[in-house]
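Peer 1: okay, here's the prediction I keep looking at, along with the sequence it came from:
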Amino acid sequence: MQRPTGGRAAGVPLWRWVSGFLRERWRVLLRLGVWSVLEAGQTFVVGYALARALDAGFLAGNARTGLLWLGAAGAAVCAGAYGTGRVYGVVAALVEPARDRLVRTVVARGVREADAGALSGLTQQVEIARDTLAGVVMVTRSFLFTAAGALIGLFSLDPLLLVVVLPPLLAGVALFAVTLRPLARRQEAFLAADEALAQELGGVLEALRDITASGAEERVAGSVGRRTDAELRTARALARWSAARVAALAVGGELPAVLLLVAAPWLLGHGVTPGALVGALAYVTQSLLPALHNLVHGLGTSGSRLTVVLRRLTRSDSRHREQRPPRGDGEPRRRPHTARTRPTTAPPSPPPALSLTSVTFTYGPGGEPVLDGLGLTLPQGEHLAVVGPSGIGKSTLTGLVAGLLTPQRGTVLVHGRPAPAPGATVLIPQEAYVHTGTLAENLALFRDAPVPEPELLAAADAVGLTPLLTALGGPGATVSPAELSAGERQLIALTRAYLCAAPLALLDEATCHLDPEAEARAERAFAARPGGTLIVVAHRISSARRAGLILVMDGARTTCGTHAELLRSSALYRDLAGAWTPRPAPLPR
């Protein structure tokens, strides 16, 4: 396979990618250097002209000479301004090709690997890299040429001035250089923690109704809290290392000015003129200190961010070839199943779809148990309806099965695994969630990849979504949740769950906004899924009668059986069936 242009080979370090890019544009770098010399020329001329204006002009009683030197300084400022304007154009010629190369890399990876992060890379990270690269080039170039101009000027005035200024300047730059790598690592850790928190919050905000309907507020709050604490720790670590930048600035930029003042008597006693001393102070305070300040704050923050973004955008293909969503907090790791040879040829019996053993659950330490010692075994492929008065614990039961709640006592097993069993259950609450986007994107929300259109259309036909799908304009039509009725949102959520691979479907009054015919069609579709098991919190007698088994929740008198058995054995079920049965229409008079 041909490697895409602009990509980075697997295992090639980032610095080689950058150096290769710079070598290809050596002419641009040469022009940048030429215009930077013109821009930095004012640094040398301003300090030197100020010293000569004092020594040869005003202090010598020759005001004309002093004014001429100040005029030369003004002319140098104008020439430097022209050079600065030319520098911006050359920087653009360097940065824009870097952006184009990054775009080619991201697009090639997105097309080749169906990278879900390609859109973010194009819309955010590439632009961050371009802007940050321009800033890094400007501050680094400015410091190098400004420092060179100032040091040459100090040497021209008197070499003794370098003895005072150069050591603290080198010490400050060295201290800053030592902190760059740790700062980059802390910056990357902080960005990763921030992205993880943003992703977590994005999922929470999109599913607020589902979380509230399922009673999962505490669990979600705990997960978000852990992400927040992780970001706080990385932010504090970044702040501690950022303090080193202040120390580097104080040593390299402010200490030389203090040393010049302290050593002024010694310098004047060794032949340094007053004008040279004033010129040296101008070099330090007007040139070196601002340049170092820009370098420390610009390169310290933008440079580490640029390193992180470039590393992500140009990461090796082997590392990015396959990415899976991170495992959720509290989600057990799946271990590979190892088949063992058994002495008997009879296949082992499959575990039940659901097994509850002595399950007790209470909201709050002093409350009455909602479920008290509940036991239930549901074979695979069964259709169970759960009925009972409001507040009896029907939604609590589905929350326990889905793993959103944890019982105080007892065990909940889904296909032989303790709840929550990832990939084994799908819960559809009463408040159906639909997000802005295409209908196909909404229906594929529980899938790792886009759903093939024939499969999507077949699911829509089975559940009863086809009329709405046609009215909206097909799978690619944009869906606006506010323009859909509650029943239409429920149909979309039901079809989404139908397309999910989870074998156990939990419908917690998920059809309450549908008419009886649409409800019957959706429930039959779920009951007919190959290998699928269905649990429905019923709100109509017709829904209960379609189920093979019915669980009547009545506190301590919870019973399970068929419709006919419960009519004989459960007074509550007889009352519910009577209340649900519509009264015959009155005869016309």
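Peer 2: Received, thanks.

Peer 1: make it CA atoms for all contacts and neighbour counts henceforth
Peer 2: Fine.

Peer 1: please, where are all the strands along the stretch 251-400 of the chain?
Peer 2: 354-361, 371-378, 383-387 (DSSP state E, counting those that start in this stretch).

Peer 1: same deal with the stretch 401-550 of the chain?
Peer 2: For the stretch 401-550 of the chain, the strands defined by DSSP E, counting those that start in this stretch occupy 409-414, 417-418, 425-428, 437-438, 478-479, 504-508, 533-537, 549-552.

Peer 1: can you list the residues that contact the fifth one?
Peer 2: The reference is to strand 478-479. Outside of strand 478-479, the residues within contact range by CA atoms under 8 Å, 6 or more residues apart in numbering are His435, Thr436, Gly437, Thr438, Leu439, Leu472.

Peer 1: can you put those residues in CSV and add neighbour count?
Peer 2: Shown next, in CSV, are the contacts of strand 478-479 (neighbours: other CA atoms under 10 Å):
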residue, neighbour count
His435, 17
Thr436, 12
Gly437, 14
Thr438, 16
Leu439, 22
Leu472, 15
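
Peer 1: CSV please, covering these and showing distance to Leu465.
Peer 2: Formatted as CSV, those follow (distance: CA to CA, whole Å):
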residue, distance to Leu465
His435, 17
Thr436, 18
Gly437, 17
Thr438, 15
Leu439, 11
Leu472, 11
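
Peer 1: returning to that earlier point: how about the strands of the stretch 401-550 of the chain in CSV, adding distance to Glu195?
Peer 2: Shown next, in CSV, are these (distance: least, CA to CA, whole Å):
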stretch, distance to Glu195
strand 409-414, 33
strand 417-418, 31
strand 425-428, 27
strand 437-438, 22
strand 478-479, 27
strand 504-508, 32
strand 533-537, 37
strand 549-552, 44
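
Peer 1: of all these, which one is nearest Pro290?
Peer 2: Pro290 lies closest, by CA to CA, to one member of the strands of the stretch 401-550 of the chain: strand 437-438, at 49.3 Å.

Peer 1: below is an additional structure, to be compared with the one above:
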Amino acid sequence: MRSRRDAARLLRRTAADAIRARPRAVARAAAWSVVEAVPTALFGRAVAEATDAFRTGRTSTAVGWLGVLTVAAFAGAFGSRRLYPALAAIVEPFRDDLVRRVVRGALYRSARGRPDTGAVARLTHQVEIVRDTFGGLLVIARGFLFTAGAALLGLLTLMPEVALLVVPPLVLGLLLFGAVFGAAAVRQRDLVVGEEDVAARTTALASGLRDAVACGGEDALRAELGAAVEAQAAAGRAVARFAAVRALALAVGGWTPLLLVLAAAPWLMGRGATPGTLIGALAYVLHGLQPALRTLLHGMGGSGLRLAVTLGRILETSAPDGPVRAEPDGDVADAPAVELRGVSFAYGAGARPVIEDLDLVVPRGDHLAVVGPSGIGKSTLAALIAGLAEPDAGEVRVEGRPAGDPARRVLIPQEAYVFGGTLLDNLTYYAPDAPPERVSRAVAELGMAGFVRGLGGLDADLDPAELTEADRQRVALCRAYLAPQPVVILDEAAHRLDAAAEARAEEAFARRPGTLIVIAHRISSAARARRVLVLDGTSAHLGRHADLPAVSPLYRDLSGRWSDGSGAEPASGSGRSGGSEPAGVLGHPDGLDPVLRADLPVDAGEVVADGADREDEVLGDLRRGRSS
């Protein structure tokens, strides 16, 4: 939102989208708003009639009108009570949609090597601002429309000439406010963007403070951060000056009608107005129109600006709606489980590719292990296959379809996720209709029977904070085992388990129908696989465990160290890996093989599907890469 007109356009579109998305809730809110406005519609008329009745000695008539007003007040209170649940049905889904937009946008940029440090501010602060202000503005705008409408309707029934005096200045005040609202929104946007900029600079400064001090850069950083703070403060002062215009608009639209009615009193009396009529007209202005206008201007001038700008900022940083590629319905029967064609990926423009010109075919039912040094691109490859990252060049397809369809693959990352609820809820998240006997078989296949008994059974409630990392991995593995998706990707998903537990889990997945891709933490995972893909930074080698040492020096070194005892597996029950692999070759034993970060240690991280002629004997479905 960079122009004055964008603010009003954004608010109109937001309101229109909310009405179209939840028409029933909007209809209920409008109906109860009418009931709530009944006292306003009757107030001036009741005061006028009661005043004239008291003046002429008709006390019972006056009391009757006051009684009508009392009943109307009770009706309005009942309408207000029923109104807010209808408004909540509009606001809360709107807030949920904003959260999804922020998360999708942050993941979209992070997956492309541009970590979104402002996403935290948008998610924890700006989304709540939008939710609260959107709800408040619904109340304010709705209140103005129905309250002002009820007051004007009352004036028309009381004396139409009074309405002619009130409407022109009211409209003029609204036009004056609307004329400067867009400019104020632009200044408010500068304030919000400045908040994000200060947060991002502070985060970067905190993380690099030691280096900055070592290099003697304190003064430069202080000046740079101070300039950002001052720019934000200047934007705040510009927004504050808008309050003066808001006060002028209120004077024109709220107080001028009152002065006009008083000045025109002799003329109105000459046209048949009684003292009660004049008092009733003033009551409509002072207790109906003026409070409604004041609330609208203050609300739109404060909350409305924040809503327009903050919502615009969230929409600006949302993930773009990608083009929908037409795909035929149904399965592609002859397609492999996974296919990469000339795939390249780098973390940001100008960065050295982590994956470069890679061709790979994984047949259905295959068991593939991916090995290589930490940071070489193994987790990046897993993310590309899962569709969490998009290649800069080439194409990734899963079962003949573009990668990313969650119905075709399930990915278990290094850090397993467990949510609050029962153990059974967690295990059957992807397969909610799984019968109990199938769940029990999965638990037995993965060797989790003792773990389940220790928790208190499948119906035990889980507190994720009380589970160890190894326990969370057991839950995530069983969840993936029960999933109906045909392709399973385990990205060091068992690195917190001991070697025996990891072996049992991988063997169970290998027996499971479907395709298994394992990002290996131990060389033993490669020995169990049907085929192995070795990423060594200059080439990619695909073949059998027994054949790869002949063509891959890295794999020969790994296998040799493992087989000669220097990397012996730890005993079962240790709870985590010990020296099962040469230190620092396949990755840190704590699993520090980052996923989708722009600062991966990839100085030698160029992966090219190429090699010597003798590799053709074992490369199989890894076709020769094309030079970039």
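Peer 2: Cool, got the structure. What you see is a predicted model; the values in this text were computed from it and never measured.

Peer 1: after superposition, what is the TM-score?
Peer 2: Once superposed, the chains reach a TM-score of 0.53 (TM-score structural alignment, normalised by the length of structure 1), with 401 aligned residues with a CA RMSD of 5.6 Å.

Peer 1: pick the most deeply packed of the strands of the stretch 251-400 of structure 1.
Peer 2: Per residue and on average, the most neighbours among the strands of the stretch 251-400 of structure 1 fall to strand 383-387, with a mean of 25 (mean count of other CA atoms under 10 Å).

Peer 1: any idea of the angle that one forms with strand 504-508?
Peer 2: Taking axes from the mean of the first three to the mean of the last three CA atoms, to 10 degrees, one finds strand 383-387 of structure 1 and strand 504-508 inclined to each other by 30 degrees.

Peer 1: what range does strand 383-387 of structure 1 cover in structure 2?
Peer 2: Mapped onto structure 2 using TM-score structural alignment, strand 383-387 of structure 1 spans residues 367-371.

Peer 1: what packs against the helix or strand harbouring Gly66 of structure 1?
Peer 2: Here Gly66 of structure 1 sits within helix 63-113, counting by DSSP states H and E. The contact analysis (3 or more CA pairs under 8 Å, 6 or more residues apart in numbering; DSSP states H and E) places helix 63-113 of structure 1 against helix 26-52, helix 118-120, helix 126-157, helix 304-313.

Peer 1: to Cys500 of structure 1, which of the ones you listed lies closest?
Peer 2: helix 118-120 (25.2 Å).

Peer 1: and for that closest one, what's in contact with it?
Peer 2: For helix 118-120 of structure 1, using CA under 8 Å, 6+ apart, the contacting residues are Val106, Val107, Arg109, Gly110.

Peer 1: let's see if you can find the most crowded of those residues.
Peer 2: Counting neighbours by other CA atoms under 10 Å, the top entry in the contacts of helix 118-120 of structure 1 is Val106, with 27 neighbours.

Peer 1: count the neighbours of the aligned partner of Arg474 of structure 2 in structure 1 for me.
Peer 2: Using TM-score structural alignment as the criterion, Arg474 of structure 2 maps onto Leu491 of structure 1. Using other CA under 10 Å, Leu491 of structure 1 has 26 neighbouring residues.

Peer 1: for the residue nearest to Leu491 of structure 1 when sequence neighbours are not counted, give its distance to Ser543 of structure 1.
Peer 2: Leaving aside its sequence neighbours, Leu491 of structure 1 sits nearest to Leu465 (CA to CA, 6 or more residues apart in numbering; 6.0 Å). Separation of Leu465 of structure 1 from Ser543 of structure 1 (CA to CA, to the nearest Å) stands at 19 Å.

Peer 1: and Pro323 of structure 2, how many neighbours?
Peer 2: By other CA under 10 Å, 6 other residues sit near Pro323 of structure 2.

Peer 1: could you do Trp266 of structure 1 as well?
Peer 2: By the measure other CA under 10 Å, the count of residues near Trp266 of structure 1 is 12.

Peer 1: coming back round to it: okay, the angle between the helix holding Gly66 of structure 1 and helix 26-52?
Peer 2: 150 degrees.

Peer 1: got the angle for helix 63-113 of structure 1 vs helix 126-157?
Peer 2: Using the same axes, to 10 degrees, helix 63-113 of structure 1 lies at 150 degrees relative to helix 126-157.

Peer 1: residues near the residue nearest to Leu491 of structure 1, how many?
Peer 2: For Leu465 of structure 1, the count of nearby residues is 21 (other CA under 10 Å).

Peer 1: I'd say it and Thr495 touch.
Peer 2: Yes. The pair Leu465 of structure 1 / Thr495 is scored as a contact, 7.2 Å apart, by CA atoms under 8 Å.

Peer 1: circling back: list the contacts for the residue nearest to Leu491 of structure 1?
Peer 2: Counting by CA under 8 Å, 6+ apart, Leu465 of structure 1 makes contact with Leu491, Ile492, Thr495.

Peer 1: from Arg236 of structure 1, how far off is it?
Peer 2: Applying CA to CA, the value for Leu465 of structure 1 to Arg236 of structure 1 is 51 Å.

Peer 1: ok, now Leu405 of structure 1?
Peer 2: Taken as CA to CA, the span from Leu405 of structure 1 to Arg236 of structure 1 is 34 Å.

Peer 1: so those two - more neighbours on which side?
Peer 2: Neighbour count, other CA under 10 Å: between Leu405 of structure 1 and Arg236, Leu405 has more, with 21 against 13.

Peer 1: aligned partner of that one in structure 2?
Peer 2: If you follow Leu405 of structure 1 across to structure 2 using TM-score structural alignment, you land on Ala389.

Peer 1: right, and its match touches Ser379 too?
Peer 2: No. When contacts are counted by CA under 8 Å, Ala389 of structure 2 is not listed as touching Ser379 (10.6 Å).

Peer 1: just the contacts of strand 478-479 of structure 1 now: which is nearest Arg27 of structure 1?
Peer 2: Proximity of the contacts of strand 478-479 of structure 1 to Arg27 of structure 1 (CA to CA) peaks at Gly437, which lies at 47.1 Å.

Peer 1: alright, that wraps it up for me.
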